[in-house]
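Engineer: Got a sequence here, can you model it:
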Amino acid sequence: MPENSAVPPDALVFIVDDDISVRESVEELIQFQGWHALTCASAEEFLSQAIPDVPSCLVLDISLPDLTGLDLQDRISADRSEMPIIFITGYGDVPTSVRAMKAGAVEFLTKPFSDDVLISAVRQAIGHSAAALADRASLQDIKDCFNSLSRREREVMALVVVGFLNKQIGFKLGISEITVKAHRGQVMRKMKAKSLPDLVNMSGRLR
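Structural biologist: Model prediction:
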């Protein structure tokens, strides 16, 4: 079995194509790489699937019996944004490919394509998905930390990240400098911030 250390072992590749021979051949290719594959014959069948919280991508045919591949891309762009799309088609044209790529597709392949080209595209897509999921998890952790702050700690944090000194913060909030220092320490601890620049970066991500 080929070694793909750059791709998470739990990566999942969805294959949506109404041609069973294409579904089976792509599924076999994906599984040979050691990745998980799930096939669907239509966009509606795909939409009925539960999407696990693992790095994933979608190998999607343009021409489908219900929703087209482009319609499905529009449908999932918001709630499944961490799932990159690789379009495959036997009837590619420039306007269609441009629309797909502008909407965020990572690749647009015209049949027949080589196994290496598809695997390279899937590897790239899974990498994008893993990075997006990690970023989402990191942001959620920051939000959870921020939600643990008291009202006063949030007020202190808001002034700290824009550059106010402890003395200035105390004057603005009507509290002593010692109290500001105590709140500031609590903010750093609860936010798990290693430094002031780290805290400023967290504040920026929250905005």
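
Engineer: Going by C-alpha atoms from here, please, whenever you check contacts or count neighbours.
Structural biologist: OK.

Engineer: other SSEs contacting the host helix or strand of Leu199?
Structural biologist: Counting by DSSP states H and E, the element that carries Leu199 is helix 196-206. Applying 3 or more C-alpha pairs under 8 Å, 6 or more residues apart in numbering; DSSP states H and E, we find helix 196-206 packed against helix 115-147.

Engineer: After the helix it packs on, heading C-terminal, what element do we hit next?
Structural biologist: Heading C-terminal from helix 115-147 (DSSP H and E), you reach helix 151-160.

Engineer: What's the end-to-end length of stretch 102-112?
Structural biologist: Distance between the two ends of stretch 102-112: 23 Å, counting by C-alpha to C-alpha, to the nearest Å.

Engineer: One more sequence to fold, the one below, so I can look at both together:
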Amino acid sequence: MNEQEKPLVHLVDDDEAIRHSASFMLRLAGYRVQTHKDGVSFLDELDTLESGCILLDVQMPRMNGLAVQKELNARGCEMPVVVLTGHGDVSVAVQAMKAGAINFVEKPYEKQVLLDALGEAFAQLNSRNRSVLQKAEAEKRLAHLSPREMDVLNGLVDGLTNKAIANTLDISPRTVEIHRANLMEKLGVSSLSASLRIAFAAGVTGWSKGQA
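Structural biologist: Coordinates of the predicted model:
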């Protein structure tokens, strides 16, 4: 494969050290990388950029990653987005996926986790069907969940932590962990992001305001 045939990653991160280290790692893994120092400069150049996958940091000055993603949607950008979030920042990750991000990766990220997320994003880019799962297939999987497992999934869709879900449902955090593990097993997934994609594909919107 010559250089131009390699898949292109647009890395948008204000941290110069991360841009340097991540670019080096991704190039070794067979990607081309174009770096952008912040979201504003990336959007300024968007119309002239070659199509690829966007690796987008959330915490940036001038314009954060969620705002950048909102603007990408407004412009009809078709490039898939993988978001880099802070460790344990579930609510931000959920917001990003609701806005259309393919996946999220927590910092500090493991190399293989990041490569897997990018691989999935490029599979989406190359697919005519941008949905990970058709609505009917997603609904079929959710039908296997118990009512309480659906309660927990709704809480996750709302971006709540295990503790917050436990408080809302008046159960222990440990019980939430068990339900969460069970629902992921029934859905056949191994990550929160994969669970959320199924929920979104089926039209799950979380709890209505003020009630579980």
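
Engineer: Just the TM-score for the two chains, thanks.
Structural biologist: Superposed pair, TM-score by TM-score structural alignment, normalised by the length of structure 1: 0.55. Supporting alignment: 126 aligned residues with a C-alpha RMSD of 2.3 Å.

Engineer: could you pull out the helices for structure 2?
Structural biologist: Secondary structure of structure 2 (DSSP state H): helices located at 16-28, 39-45, 65-74, 90-98, 111-125, 135-142, 147-157, 162-169, 173-187, 192-201.

Engineer: Tell me the residues of structure 2 aligned with stretch 62-73 of structure 1.
Structural biologist: Aligned using TM-score structural alignment, stretch 62-73 of structure 1 spans residues 58-69 in structure 2.

Engineer: Endpoint to endpoint, that stretch covers what distance?
Structural biologist: Distance across stretch 58-69 of structure 2, first residue to last, is 9 Å (C-alpha to C-alpha).

Engineer: buried sites along the helix holding Leu199 of structure 1?
Structural biologist: Going by neighbour count (16 or more other C-alpha atoms under 10 Å), the buried part of helix 196-206 of structure 1 is 199-200, 202-203.

Engineer: same question, stretch 184-199 of structure 2
Structural biologist: Result for stretch 184-199 of structure 2 [16+ other C-alpha under 10 Å]: buried residues 184, 186-187, 192-199.

Engineer: okay if I get those residues as a markdown table plus distance to Cys53 of structure 2?
Structural biologist: A markdown table is the format used below for the buried residues of stretch 184-199 of structure 2 (distance: C-alpha to C-alpha, whole Å):
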| residue | distance to Cys53 of structure 2 |
| --- | --- |
| Met184 | 27 |
| Lys186 | 30 |
| Leu187 | 27 |
| Leu192 | 21 |
| Ser193 | 17 |
| Ala194 | 18 |
| Ser195 | 22 |
| Leu196 | 20 |
| Arg197 | 18 |
| Ile198 | 21 |
| Ala199 | 23 |
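
Engineer: Show me which of those is closest to Arg62 of structure 2.
Structural biologist: Each of these was checked against Arg62 of structure 2 using C-alpha to C-alpha; the closest is Ser193, at 27.1 Å.

Engineer: List the contacts of the closest one.
Structural biologist: Going by C-alpha atoms under 8 Å, 6 or more residues apart in numbering, Ser193 of structure 2 touches 97, 103-104.

Engineer: let's see it at 10 Å
Structural biologist: By C-alpha atoms under 10 Å, 6 or more residues apart in numbering, the contact list for Ser193 of structure 2 reads 90, 93-94, 97, 101-105, 156, 199.

Engineer: okay, the angle between the helix holding Leu199 of structure 1 and helix 115-147?
Structural biologist: 100 degrees (axes from the mean of the first three to the mean of the last three C-alpha atoms, to 10 degrees).

Engineer: For the residue sitting nearest the centre point of structure 2, list the residues it contacts.
Structural biologist: The centroid of structure 2 falls nearest to Asn103 when counting by C-alpha atoms, centre = their mean (2.4 Å). Neighbouring residues of Asn103 of structure 2 by C-alpha under 10 Å, 6+ apart: 55, 80-84, 93-94, 96-97, 114, 116-118, 120-121, 192-194, 196-197.

Engineer: gap between the counterpart of Val82 of structure 2 in structure 1 and Glu107 of structure 1?
Structural biologist: With TM-score structural alignment as the criterion, the equivalent of Val82 of structure 2 in structure 1 is Ile86. Distance, Ile86 of structure 1 to Glu107 of structure 1, using C-alpha to C-alpha: 5 Å.
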